[in-house]
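K.L.:
kindly generate the corresponding structure for this input.
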Amino acid sequence: MKPLDQVVRDRVAPVLKDAGFKRKGRAFWLASPSGDYAVVAVSAFKLAVHDAEFFVDFAVTPKAYLDFVNRNGDAQGAPGGLWTDRLQVPGKQTIAMRDHWSFDLDDDATGEQLTTLLRQVVPSLIRLLDRRNLLAYVREPSTRMQEIWIRPREAAVALLLADDGPSAELEQLVGGLAQDDRHAELVAFIRRRVVESSIG
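P.N.:
Next up, the predicted model:
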């Protein structure tokens, strides 16, 4: 077994299994009743310094976002989620690689640190599966735009509101987005989505 797979088995999988996530390889996911899902993925990034070298990526993918990025039938074309982030390494000083985990299998202290940090972060990830919580987080001005795949922020908010049907706020947001041709496909998708949600 590769060192990274041992880390996933011993340090990552138990935390996510306890939280209800399903697993395939180095990826874990948890679905909500509405069809949104949260993902935790471990990906190798080797610098040939330690046994296991990797990133831990988080994503929350609302169904509306997944449907939008796959609107042309290309399921492989979707980024990981509407919201994404990486697990930071506590105390790491190198800003460019502060989310790069790198340690040997016998380094129990760092391995335990990874497990402990995951246990602390996963409940927050699960909370974002609630559409209201995700919407509030996306709206929050202090949320870094690097975490949101659809920009500007108003576009992400509009997409998240689309399944709730028509509203004055949504119409205002869509009207603003419609002024920029770069958002034409998103605007058209949201308008169709609103009609469908009203009918359904």
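K.L.:
please count neighbours and contacts with C-alpha atoms only from this point.
P.N.:
Noted.
K.L.:
element containing the residue nearest to Arg127 when sequence neighbours are not counted?
P.N.:
Excluding the flanking residues, the one nearest Arg127 by Cα to Cα, 6 or more residues apart in numbering is Asn133, at 6.6 Å. Taking DSSP states H and E as the criterion, Asn133 maps to helix 131-139.
K.L.:
can you give me the distance of Leu186 to Gly73?
P.N.:
Using Cα to Cα, to the nearest Å, one obtains 15 Å as the distance from Leu186 to Gly73.
K.L.:
of those two, which one has the most company?
P.N.:
Legend: neighbour count by other Cα atoms under 10 Å for Leu186 and Gly73, higher for Leu186 (21 against 10).
K.L.:
and for the residue nearest to the more buried one when sequence neighbours are not counted, the neighbour number?
P.N.:
Sequence neighbours aside, Phe68 is the residue nearest to Leu186 in space, at 7.5 Å (criterion: Cα to Cα, 6+ apart). By other Cα under 10 Å, 17 other residues sit near Phe68.
K.L.:
in terms of secondary structure, what does the helix or strand harbouring Phe68 contact?
P.N.:
For Phe68, the host element (DSSP H and E) is helix 63-69. Helix 63-69 sits against helix 153-161, with contacts defined as 3 or more Cα pairs under 8 Å, 6 or more residues apart in numbering; DSSP states H and E.
K.L.:
pull the residues that contact the helix it packs on.
P.N.:
62, 64-65, 82, 131, 135, 138-139, 145, 148, 150, 170, 173-174, 177, 186, 190 (Cα atoms under 8 Å, 6 or more residues apart in numbering).
K.L.:
report the angle between that helix and helix 131-139.
P.N.:
Relative orientation of helix 153-161 versus helix 131-139 (axes from the mean of the first three to the mean of the last three Cα atoms, to 10 degrees): 170 degrees.
K.L.:
just checking, next helix/strand downstream of helix 153-161?
P.N.:
Next along from helix 153-161, by DSSP H and E: helix 168-177.
K.L.:
and that following helix, what does it pack against?
P.N.:
Counting by 3+ Cα pairs under 8 Å, 6+ apart, helix 168-177 packs on helix 153-161, helix 184-199.
K.L.:
to check against the first, give me the structure of this:
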Amino acid sequence: MKLLNDFLKEYATPVAKSAGFKKKGTAFRIDASSGDVAFLEFSPFRIDSTFVVFHAQCFIVPEPYWQWMNRQYLAAGVPEPNSSGAIAAFSVVPPPQAAHTPEAGGLARTRWAFDENTRQASGKILSDVLRSDVVPRIRHLLVRENLLDAIRSTESPSIRRWGALESEIVLMVDEYSRHEMESLLSELDDSSPLKKQFTEWADMRRSKGA
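P.N.:
Reported below is the predicted structural model:
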């Protein structure tokens, strides 16, 4: 773990901090003015005695989705957001030169790796990917309209972790008119308990924001 921590301190932290992220352990967090939060987390894999292998993943936690997921705690106080409340997430896929198994598919293809000989080269690649791709993508997704477009997208792999309709209802609860929200809710099956729960939650949120 120390080898990964030292690697991230040298190659990921400068990029993340200059972009406004705050670091805690092997995770970075950035807060938008809307209250939405994004996390960039690095997780080690102990699967190779020679290489340090890790996975990098981004999580988008919109404020209304976190409030919806933690609505039972409203009276006592909703806890601080964390990556478990992500409505969308994506892996940071390494270029072949920094991948543990560049020929693999699926989750294995998302694993980064370095050893003593490749540490500097892999670190520079990580810095470049964070700066040119990951940070701009996170900032883009911290705008709810952009996030909703990405959730609706048919591109694969999908970043969404919840249904597109349900995501739209929660994401846009503060933006849509009552008529627009009712139109969305009407698309839910009448037998679904979510329909009543969404309606009650949206009305409560609207009344508090009034």
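K.L.:
how close are the two chains, by TM-score?
P.N.:
After superposition, the two chains reach a TM-score of 0.86 (TM-score structural alignment, normalised by the length of structure 1), with 196 aligned residues with a Cα RMSD of 2.4 Å.
K.L.:
before we move on, back to that, is it true that the residue nearest to Leu186 of structure 1 touches Arg191?
P.N.:
No: using Cα atoms under 8 Å, Phe68 of structure 1 makes no contact with Arg191, being 11.8 Å away.
K.L.:
list the contacts for the residue nearest the centre of structure 2?
P.N.:
Geometric centre of structure 2, nearest residue: Phe59, 1.3 Å, by Cα atoms, centre = their mean. Phe59 of structure 2 is in contact with 38-40, 83, 86-90, counting by Cα under 8 Å, 6+ apart.
K.L.:
repeat for Gln57 of structure 2
P.N.:
40-42, 89-92.
K.L.:
Glu180 of structure 2 matches what in structure 1?
P.N.:
Superposed on structure 1 with TM-score structural alignment, Glu180 of structure 2 falls opposite Glu169.
K.L.:
tell me the contacts of the alignment partner in structure 2 of Ser34 of structure 1?
P.N.:
The equivalent of Ser34 of structure 1 in structure 2 is Ser34 (alignment by TM-score structural alignment). Counting by Cα under 8 Å, 6+ apart, Ser34 of structure 2 touches Glu63.
K.L.:
same check on Leu129 of structure 1?
P.N.:
By Cα under 8 Å, 6+ apart, the contact set of Leu129 of structure 1 is 32, 36-38, 60, 62.
K.L.:
what's the neighbour count on Val174 of structure 1?
P.N.:
The tally of other residues near Val174 of structure 1 (other Cα under 10 Å) stands at 24.
K.L.:
can you check Ala13 of structure 1 too?
P.N.:
Residues lying near Ala13 of structure 1 (other Cα under 10 Å) number 20.
K.L.:
that one is in what secondary structure piece?
P.N.:
For Ala13 of structure 1, the enclosing helix or strand under DSSP H and E is helix 13-18.
K.L.:
my guess is Lys22 of structure 2 contacts Val37, does it?
P.N.:
No: the criterion here is Cα under 8 Å, and Lys22 of structure 2 misses it with Val37 at 11.4 Å.
K.L.:
now list whatever residues contact both of these two.
P.N.:
Shared contacts of Lys22 of structure 2 and Val37, counting by Cα under 8 Å, 6+ apart, come down to 29-30.
K.L.:
among those two, which residue is more densely surrounded?
P.N.:
Neighbours were tallied for Lys22 of structure 2 and for Val37 using other Cα under 10 Å; the higher tally belongs to Val37 (23 against 15).
K.L.:
count of residues packed around the nearest residue to the more buried one once chain neighbours are set aside?
P.N.:
Excluding its sequence neighbours, the residue lying closest to Val37 of structure 2 (Cα to Cα, 6+ apart) is Asp31, at 4.6 Å. By other Cα under 10 Å, 17 other residues sit near Asp31 of structure 2.
K.L.:
same check, this time on Leu173 of structure 1
P.N.:
Other residues near Leu173 of structure 1 number 19, with proximity taken as other Cα under 10 Å.
K.L.:
contacts only, for it.
P.N.:
Neighbour list for Leu173 of structure 1: 154-155, 158 [criterion: Cα under 8 Å, 6+ apart].
K.L.:
distance of it from Tyr137 of structure 1?
P.N.:
Following Cα to Cα, the distance that separates Leu173 of structure 1 from Tyr137 of structure 1 is 17 Å.
K.L.:
how about Leu161 of structure 1?
P.N.:
Here the criterion is Cα to Cα. By it, Leu161 of structure 1 lies 13 Å from Tyr137 of structure 1.
K.L.:
more crowded one of these two?
P.N.:
Taking other Cα under 10 Å, Leu161 of structure 1 and Tyr137 do not tie; Leu161 has more neighbours (22 against 16).
K.L.:
would you mark the buried spots in the helix or strand hosting Ser43 of structure 2?
P.N.:
Using DSSP H and E, Ser43 of structure 2 maps to strand 37-45. Buried residues in strand 37-45 of structure 2, counted by 16 or more other Cα atoms under 10 Å: 37-42, 44.
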